[in-house]
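J.: Generate coordinates for the sequence data below:
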Amino acid sequence: MGKLYLIPTPIGENASWDITLPAGNRRLLDEIGYFVVENTRTARRFLARSGLRRPIDELVFTELNEHTPPEAVAPMLEPLLERGENIGVMSEAGLPCIADPGALLVAAAHRHGIEVVPLVGPNSITLALMASGANGQSFAFNGYLPVKAPERQRAIRRFERRAHEERQTQIFIEAPYRNRKLFDDLLAVCSAETHLCVACDLAEPDQYVRSQRIAEWKKSGAPLFEKRPAIFILF
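T.: Predicted structure coming up:
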């Protein structure tokens, strides 16, 4: 029987491929003819740049994203179950199944007794946590906060309380064009002694990581993070 490979992709256009795409991962790509991907165009571009030996037009791509109905997920395993073909799963950026719908396919694979092989690669959430100075023994990734300001502020208060009472690091993300709104709310809501880390464009040559107390952020001002993917960490 074939295997389900979880294939990491670079998290930035200018990231070093020697670091984000190990040689072992590149070799495995030549053994896979079927790919379940978040975005076909992005996946094809990644494979073309990776030095794939076989023609990309011979590969089969199936999209699994936020628009995929749940009942359409399990049939994506048919090439593996019926013909023993390996299947590769790719997110648009970073690790599959982390803040990514690929987890649905992995769950289906386990129900069929299929071997799931996670490959080493970059993830902005864990990279930011590593660089933050926050507690890495207990942490929670909370995804996106509410869009509406009152609900977002309530969520921030809840996460700050948890960070202090449970010593659990709180991690979340935001759409780049809303980074400033979230940052301003964090400074307005959180106590002066709460720590905030902002990490942008991780693994890129111009990455930015800064971790300091809210009181210090109020003095230094906001980073230049407009239109840049960012991770926010409270602790």
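
J.: make it CA atoms for all contacts and neighbour counts henceforth
T.: Will do.

J.: Give the burial count for L59, as a bare number.
T.: 12 (other CA atoms under 10 Å).

J.: tell me the contacts of it?
T.: 33-35 (CA atoms under 8 Å, 6 or more residues apart in numbering).

J.: Which one of those is nearest to L129?
T.: Closest approach between the contacts of L59 and L129, by CA to CA: F35, at 29.9 Å.

J.: Could you list which residues are in contact with the closest one?
T.: Here F35 is in contact with 59-62, 87-90 (criterion: CA under 8 Å, 6+ apart).

J.: Columns distance to R44 and secondary structure on top of the residues you listed, output as CSV?
T.: Converted to CSV, the contacts of F35 look like this (distance: CA to CA, whole Å; DSSP: H, G, I helix; E, B strand; the rest coil):
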residue, distance to R44, secondary structure
L59, 9, coil
V60, 10, strand
F61, 9, strand
T62, 12, strand
I87, 15, strand
G88, 13, strand
V89, 13, strand
M90, 11, strand
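
J.: hmm, which of those residues are the buried ones?
T.: Buried members of these, scored by 16 or more other CA atoms under 10 Å, are 61, 87-90.

J.: Just the endpoints, please. Distance across stretch 35-46?
T.: Length of stretch 35-46, first residue to last, CA to CA, to the nearest Å: 12 Å.

J.: Kindly list the longest helix within this structure.
T.: helix 149-165 (DSSP state H).

J.: And that one, what's buried?
T.: Residues 152-153, 156, 159-160, 162-163 are the ones in helix 149-165 that count as buried (16+ other CA under 10 Å).

J.: Can you add distance to L47 and give these back as a markdown table?
T.: Below are the buried residues of helix 149-165 laid out as a markdown table (distance: CA to CA, whole Å):
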| residue | distance to L47 |
| --- | --- |
| R152 | 38 |
| Q153 | 41 |
| I156 | 39 |
| F159 | 39 |
| E160 | 41 |
| R162 | 42 |
| A163 | 40 |
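
J.: Second input sequence below; structure requested for side-by-side comparison:
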Amino acid sequence: MEELKPALYLIPNTLGDTAYERSLPSYNKEVLRGIKHFIVESRREAIRFIKLADSEIDVDSLSFTELNEHTDLKTIGKILDPLEKQRLPMGVISDAGCPAVADPGAAAVEMAQRKNLSVVPLAGPSSMIMAVMASGFNGQSFSFNGYLPVKPNERVSKLHQLENRAYKEDQTQLFIEAPYRNLKMLETIVKSLKKETRVCIAAGMTTKDEYIKTMTVEQWKKAGEPPIQKVPAIFLIYKG
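T.: As a prediction, this is how the structure comes out:
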């Protein structure tokens, strides 16, 4: 492989405990081998991923700068110095899936764009896109809404708002929940939404725990408890 050009490479991670080849192209390994400086959500998970990709990479020779929800963004002014000042390629690695998509790494990409530095996204799994693909819902218009409010009344109100958008705008609505609260989220959904509204749950994608099912609210009420507790999941709602 040719020497990497100076750029910020966005390197997708696996979506969970699965083989590298299950979801990522071999080209990404070549990019990993050419980078010494990484911006990561967590150092531990980044090292696990790099070893999974290529056990021969000497992780002790690499530098890692953490950028996560605990990072004070006012302190990251020099985070791109290896790229900007030394013209060295840098990589961004999330704990799972594509960096900078519902991920703290977006702050590094924003900075790179503001500084007119090259940004190179690599191919890899996106749980949101895969969930839309498998849901049977509208794949031309969809919206990712992140986490819903924690307070019960606010959460139900938000669900009603998303349901209305699904019907009025013909738009698929996606959101996530902390894995240990997945079943509680499903319980709230089936108690709050119209019986004909369709709900898809896409959990553990690409892993041994993969579970993807689309049913109406009425059908979910009658179904048994799905195997989604403590498994990362995307919830999708769409008009009936």
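
J.: Once they're superposed, tell me the TM-score.
T.: Between these two chains, after superposing, the TM-score reads 0.96 (TM-score structural alignment, normalised by the length of the first structure); 234 aligned residues with a CA RMSD of 1.2 Å.

J.: Export the buried ones among the contacts of F35 of the first structure as TSV, with columns for distance to Y5 of the first structure.
T.: What follows is those, written out as TSV (distance: CA to CA, whole Å):
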residue	distance to Y5 of the first structure
F61	14
I87	6
G88	5
V89	6
M90	9
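
J.: Number of residues surrounding V120 of the second structure?
T.: Using other CA under 10 Å: V120 of the second structure sits among 15 other residues.

J.: try E225 of the second structure
T.: Counted with other CA under 10 Å, the neighbours of E225 of the second structure add up to 12.

J.: What helix or strand is F232 of the first structure located in?
T.: Assigned by DSSP states H and E, F232 of the first structure belongs to strand 230-234.

J.: residue range for that strand in the second structure?
T.: Mapping strand 230-234 of the first structure onto the second structure (TM-score structural alignment) gives residues 233-237.

J.: after superposition, how close is the matching stretch to the first structure?
T.: Stretch 233-237 of the second structure, aligned to the first structure and superposed, deviates on average by 0.6 Å (mean CA distance after the TM-score superposition for the first structure).

J.: So which residues lie in contact with that stretch, not counting its own?
T.: Outside stretch 233-237 of the second structure, the residues touching it (CA under 8 Å, 6+ apart) are 127-128, 131-132, 135, 162-163, 166, 172-177, 179, 182, 197-204.

J.: same question, stretch 149-169 of the second structure
T.: Taking CA under 8 Å, 6+ apart as the rule, stretch 149-169 of the second structure contacts 148, 171-173, 188-189, 192-193, 197, 237-239.

J.: hmm, which two among those residues are most spread apart?
T.: Q171 and T188 (20.9 Å).

J.: the more surrounded of those two?
T.: Between Q171 of the second structure and T188, Q171 has the larger neighbour count (other CA under 10 Å), namely 22 against 15.

J.: so how far is S141 of the second structure from that one?
T.: In terms of CA to CA, Q171 of the second structure sits 5 Å off from S141 of the second structure.

J.: Quick one: map I39 of the second structure onto the first structure.
T.: Using TM-score structural alignment as the criterion, I39 of the second structure maps onto V36 of the first structure.

J.: these two touch, right, that match and I87?
T.: Yes. Contact criterion CA atoms under 8 Å: V36 of the first structure and I87 qualify, at 7.2 Å.

J.: since we're on the alignment partner in the second structure of G24 of the first structure, how many residues are nearby?
T.: Using TM-score structural alignment, the equivalent of G24 of the first structure in the second structure is Y27. Look at Y27 of the second structure: counted by other CA under 10 Å, it has 11 neighbours.

J.: G124 of the second structure too?
T.: 19.

J.: can you tell me which residue in the first structure aligns to it?
T.: For G124 of the second structure, the residue aligned by TM-score structural alignment is G121.

J.: before we move on, which element is the residue nearest in space to the middle of the second structure in?
T.: The C-alpha lying nearest the average C-alpha coordinate of the second structure belongs to G97 (CA atoms, centre = their mean; 4.9 Å). Element membership for G97 of the second structure, per DSSP H and E: none, as it lies in no helix or strand.

J.: quick one, what contacts the equivalent of it over in the first structure?
T.: Taking TM-score structural alignment, the alignment pairs G97 of the second structure with G94 from the first structure. Applying CA under 8 Å, 6+ apart to G94 of the first structure gives the contacts 8-11, 121-124.

J.: count of neighbours near the aligned residue in the first structure for K208 of the second structure?
T.: With TM-score structural alignment as the criterion, the equivalent of K208 of the second structure in the first structure is P205. By the criterion of other CA under 10 Å, P205 of the first structure has 11 neighbours.

J.: what's the spacing between P205 of the first structure and S50 of the first structure?
T.: The spacing between P205 of the first structure and S50 of the first structure, counted by CA to CA, is 19 Å.

J.: what do you get for V120 of the first structure?
T.: 15 Å.

J.: Of the contacts of stretch 149-169 of the second structure - the most surrounded one?
T.: Going by other CA under 10 Å, I237 tops the contacts of stretch 149-169 of the second structure with 29 neighbours.

J.: which neighbours do V36 and I87 of the first structure share?
T.: Contact with both V36 of the first structure and I87 is made by no residue, according to CA under 8 Å, 6+ apart.
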